[in-house]
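K.L.:
Prediction below, plus the sequence it came from.
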Amino acid sequence: MTQAPLVGLTTYRQQAAWGVWDTRADLLPTEYAVAVEAAGGVPVLLPPVAATGAAERVVARLDALVVSGGEDVDPSRYAAEPHPRTAGWQPERDAWELSLLAAADEAGLPVLGICRGMQLMAVHGGGALDQHTPDLVGHETHSPGGDVYGTVAVTTAPGSRLATLVGPEVEVSCHHHQSVATHPGFEAVARAADGTLEAMETTGERWCVAVQWHPETRVETGLMTGLVAAARAHAARGG
């Protein structure tokens, strides 16, 4: 029997409270791991690590990588001044995930970026972000505020890998006030009705997809199923 592939999930690092504890923690909403397991993978949490070479060692043991959602990316990473609404960036997380992406590129590892993950993948490729999407579209639908997700209709590009996974149109859950402005090395493969870029992917054989929404929050298994299938193929090739 083929072993279930290992799928790395990057994590938040922040203050958290549970039981008798109120302390700094490395964490991730459970939906991410559940979605990976439901698709047939084994989730592995990846908290930020500063040691030189750590990303390469981790990637060598993974079959796929998910760059998870979270706080804003440091604007200095794409040579921009912070917008008044840009906040909460974590240099240690940015550095760790960028190192993971570089190692994944070198290894040809399948990658899925989710929300902030998509934004960081664009920055890693030399792109830039729009720091406050409501300034462009004139509404807050993509992030209504608090812990509420916005419901957004997305149209995918015909013939794209994404379209084969989720169909020509899909209703998604969004929670982002920033979005991708430029994305060198990626094809734009989905947009909302207001023009916001909602997904991008690389061309060629390697599975590398990023979405601005949160697929883990809905019963929509196309993306994770596609990622885990790519992870199995990567493992079968010997990495």
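P.N.:
Looks like it came in fine. Since the model is a prediction, treat every value here as computed from it, not as a measurement.

K.L.:
switch to C-alpha atoms for all contacts and neighbour counts from now on
P.N.:
Fine.

K.L.:
contacting residues for E171?
P.N.:
By CA atoms under 8 Å, 6 or more residues apart in numbering, the contact set of E171 is 151-154.

K.L.:
for G113, same thing?
P.N.:
66-68, 121, 209-211.

K.L.:
could you say which helix or strand contains it?
P.N.:
strand 111-114 (DSSP states H and E).

K.L.:
now do E220
P.N.:
Using DSSP H and E, E220 sits in no helix or strand.

K.L.:
Run a quick neighbour tally on Q178.
P.N.:
Using other CA atoms under 10 Å, Q178 has 24 other residues around it.

K.L.:
before we move on, back to that, just checking, next helix/strand downstream of the strand holding G113?
P.N.:
Using DSSP H and E, the helix or strand that directly follows strand 111-114 along the chain is helix 116-124.

K.L.:
Which of the contacts of E171 fall within helices?
P.N.:
Judged by DSSP state H, helices contain none of the contacts of E171.

K.L.:
Just send those residues back as a markdown table, with neighbour count and distance to G226 too.
P.N.:
A markdown table is the format used below for the contacts of E171 (neighbours: other CA atoms under 10 Å; distance: CA to CA, whole Å):
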| residue | neighbour count | distance to G226 |
| --- | --- | --- |
| T151 | 16 | 23 |
| V152 | 19 | 22 |
| A153 | 15 | 21 |
| V154 | 22 | 18 |
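
K.L.:
Pasting the second one now:
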Amino acid sequence: MRPIIGITTYEMPASWGVWRDLPTTFVPADYAAAVAQAGGRAVLLPPDDLDTDVLHVLNGLLFTGGPDVSPVLYGAEPGIHTVTHPDRDEAELMLLRAALDRDLPVLGVCRGMQLLVAAAGGTLHQHLPDVLGHDRHRPAPAEYGRHDVVLTAGSRIAGLMGGDVTINCFHHQGVADPGSLTVTGRAEDGLPEAVEDPDRHFVLGVQWHPEVSRDKRIFGALVAAAAERS
């Protein structure tokens, strides 16, 4: 049986066929395809903060990208550029904390990495152009930024990426303080791009979008870690 990877989802209005602006639970197909191509079985998880019973049938968790993590989670007030979905925050944070308690493998992508940081007691910059003076991490609507990342020698992410360190990104928020996590990758401007928890079986966050290229290095590592827990 393939390791079962739970993938968090969006809940937003969507349109298809003759239907317009229906409340919809969805996620870009790249996430599920990346998990499947790495040998896992993708299961989509709608925002649901009733309980965490689903973790009993999952071997790993993938926290996806999406709207900004609420600053309330790290003790700040929302800025003028911050757009949040509190229901998703509450549901995912409950799942994340329970998964960490069980030491389930966890991968956080973009917003997912930021959620990991918030759960670890860290903080975020709410609008990077105000801090960095440029918008290269989100250059234009629906346009990924591309740059190299500097990885910490001996870290999990460095071992996975090897010499290919060019990444794609699309985010206007970023890590200010990683909390109890360890920063193991940074952009050329110093912004954290990868975080890990070396004390756990597999907890990795990346600020970029490896699902777009179906990166088997990263998703393969998640699936392999999940197989060890299956």
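P.N.:
Nice, I can see it. Since we're looking at a predicted model, the values are computed, not measured.

K.L.:
Could you quantify their similarity as a TM-score?
P.N.:
Scored against TM-score structural alignment, normalised by the length of the second structure, the superposed chains reach a TM-score of 0.97; 229 aligned residues with a CA RMSD of 1.1 Å.

K.L.:
before we move on, back to that, which of the contacts of G113 of the first structure sit farthest apart?
P.N.:
S68 and V209 (12.6 Å; CA to CA).

K.L.:
Those two: which has the busier surroundings?
P.N.:
A direct count of neighbours by other CA under 10 Å for S68 of the first structure and V209 places V209 higher, at 26 against 23.

K.L.:
Nearest residue to the more buried one in space, ignoring adjacent ones along the chain?
P.N.:
Excluding its sequence neighbours, the residue lying closest to V209 of the first structure (CA to CA, 6 or more residues apart in numbering) is E201, at 4.4 Å.

K.L.:
Helices along the second structure, start to end?
P.N.:
Along the second structure, the stretches classed as helices by DSSP H are 29-37, 86-102, 111-119, 128-132, 156-161, 216-228.

K.L.:
so of those, which one's packed in deepest?
P.N.:
Among the helices of the second structure, helix 111-119 has the highest mean neighbour count (mean count of other CA atoms under 10 Å), at a mean of 26.

K.L.:
for that one, packing partners?
P.N.:
Counting contacts by 3 or more CA pairs under 8 Å, 6 or more residues apart in numbering; DSSP states H and E, helix 111-119 of the second structure packs against strand 60-63, helix 86-102, strand 106-109, strand 123-125, strand 174-177, strand 203-206.

K.L.:
give me that answer again for 10 Å
P.N.:
Judged by 3 or more CA pairs under 10 Å, 6 or more residues apart in numbering; DSSP states H and E, the packing partners of helix 111-119 of the second structure are strand 60-63, helix 86-102, strand 106-109, strand 123-125, strand 174-177, strand 192-196, strand 203-206.

K.L.:
Could you report the separation of the residue mapped onto H134 of the second structure from the first structure from D147 of the first structure?
P.N.:
The equivalent of H134 of the second structure in the first structure is H139 (alignment by TM-score structural alignment). In this view, H139 of the first structure and D147 of the first structure are 17 Å apart by CA to CA, to the nearest Å.

K.L.:
quick one: which of the two has more around it?
P.N.:
A count of neighbours by other CA under 10 Å puts H139 above the other of H139 of the first structure and D147, at 12 against 8.

K.L.:
Would you agree the more buried one is in contact with G150?
P.N.:
No. Assessed by CA atoms under 10 Å, H139 of the first structure is found out of contact with G150, at 11.1 Å.
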